[in-house]
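# build me a model:
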Amino acid sequence: MPIDLYYLEASAPCRSVMMTAKMVGVELNLKKTDVMAGDNMKPEYIKMNPQHNIPTIDDDGFYLNESRAICAYLVNKYGKDDTLYPKDPKVRALVDQRLYFDMGVFYHRFGLVYYPVMLKGATKIDESAMKDLEGALDFLETFLGQNKYAACDHLTIADLSLVASASTFLATNKTIFDKHPKIQSWLETCKAEITDYEETNNRGAEAFGQWAGAALSKLESA
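Got it, this is the predicted structure:
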């Protein structure tokens, strides 16, 4: 049976789950969940996920939210091998570290720059937040100087999560990685290896970019 995924295509965390599912051959039953319209606040949704965020999966009555946990679960349960989430303790620890980095630093700092404008009516970009985001880009550039991929010498769920974020950044700001050649090269490498990349990630990233662009254009004309 396919796994129900409650999602929005523009959401980077949702797209990391979509990429992981495709890579391990899991069929998803996509259930659009418009958080702006309050779909996530309906009683039946909160019963599955009291945090009422996206993504959430329903795997035959097993409910799980938080994208990085979902990605790990999909590989652990359905992966033909452990390539995407290696069982070796040291390699897995590095994958986990990069996942936490994506959640707590990389994507988080991006949100602190752009979400106030997109969601809260801010009239200018916070320059301090932008500086912090640039620091996060430097961190990833450093990680990619140690390995070809985010955590080791092959693609893992750390890459899928970070690619979902990085492609969102790029769709929002086409010059954001101009000073980070290793990120640019890594992105292109991952795009070529991720199954059905256009469908599972790029289309949603571009949708986010259009949404962000509409909000940012108002700043430019103010």
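# C-alpha only now, for contacts and for neighbours.
Fine.
# any idea how far Phe106 is from Ala72?
Distance from Ala72 to Phe106, counting by Cα to Cα, to the nearest Å: 19 Å.
# another sequence for comparison is provided below:
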Amino acid sequence: MVIQFYHYDVSPPSRSVEMTLKALGLEYKTNIVELFQGGQKKPEFLAINPRGKVPALVDGDLKLAESRAIAAYLCNKYAKGEKQSLYPTDPEKRVQVDMYLYITEWVFDQIIEYMNIGGIFQRGEKPKDDKLDAAKSALKFLDERLENQNYLVGDTLTIADFFGYTAVLFLDLLKFSAFGEFPKLVLWMGRMKALPYSEAVNDKAMQTATAYCQEKLNPKK
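As a prediction, the model looks like this:
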């Protein structure tokens, strides 16, 4: 039975899970949940995820929500051979990935607080400049982590990188101009963008969302 993947393509957590699906080479069917049309509140979706959040996944009789749990499950069940490095089975290596799964959630929270996307899209507001320093502190944390290694957990790609990447990439909606302060982070972003499945997962969604965000921030008079 084909995996059923429920997501909204602008959502960074959704794209992190889709990067996991593609990295594992899994077959899946995409089901778009239109958040701005209330798709997350429909009874058929709430039966999968009562919290009404994307992403969600159905694999046979199993219904799963929470993006990081989904990514870990997919690796636990389907990763074979060298792909097991995405979520290592060795406890000491795995706990490092787990740690950065939590840390990237914190990073995403700081970025979202600053971006104020709900305010921009729905109420004509601007980013919260008083939250910029906190967002930059989160970026600096990742930048320092990447000082002597290619990825967040050593020199091997893991699912923690997917979640960090989509979080930081979301700043492109604002045409964020301060990336130059974080040179190691920029190099890592380039490595992530170069992954063979990154363009298919991220580019179209980000281009559409960025254009919409810029229209809201810079309305024509």
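# what TM-score do the two superposed chains give?
The TM-score (TM-score structural alignment, normalised by the length of structure 2) is 0.91; 218 aligned residues with a Cα RMSD of 1.8 Å.
# coming back round to it: please say which of Ala72 and Phe106 of structure 1 ends up with more neighbours.
Under the neighbour definition other Cα atoms under 10 Å, Ala72 of structure 1 and Phe106 were set side by side, and Phe106 has more, 24 against 20.
# so what's that one closest to, chain neighbours aside?
What sits nearest to Phe106 of structure 1 in space, not counting adjacent residues and going by Cα to Cα, 6 or more residues apart in numbering, is Ala136, at 5.4 Å.
# same deal with Ala12 of structure 1?
The spatial neighbour of Ala12 of structure 1 that comes closest, neighbours along the chain excluded (Cα to Cα, 6+ apart), is Ala164 at 4.9 Å.
# which residue lines up with the one you found in structure 2?
Under the alignment (TM-score structural alignment), Ala164 of structure 1 maps onto Thr166 of structure 2.
# then Leu216 of structure 1?
Counting by TM-score structural alignment, Leu216 of structure 1 corresponds to Leu217 in structure 2.
# if I read this right, Leu170 of structure 1 contacts Gln184, doesn't it?
No: taking Cα atoms under 8 Å as the definition, Leu170 of structure 1 is not a contact partner of Gln184, at 9.9 Å.
# may I see the buried residues of stretch 167-177 of structure 2?
With burial defined by 16 or more other Cα atoms under 10 Å, the residues of stretch 167-177 of structure 2 counted as buried are 167-171, 173-174.
# same question, stretch 47-65 of structure 2
For stretch 47-65 of structure 2, burial by neighbour count (16+ other Cα under 10 Å) applies to 48-49, 52-58, 64-65.
# make a markdown table out of those and add distance to Lys221 of structure 2.
What follows is those, written out as a markdown table (distance: Cα to Cα, whole Å):
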| residue | distance to Lys221 of structure 2 |
| --- | --- |
| Ile48 | 44 |
| Asn49 | 42 |
| Gly52 | 37 |
| Lys53 | 36 |
| Val54 | 35 |
| Pro55 | 37 |
| Ala56 | 40 |
| Leu57 | 43 |
| Val58 | 46 |
| Leu64 | 46 |
| Ala65 | 42 |
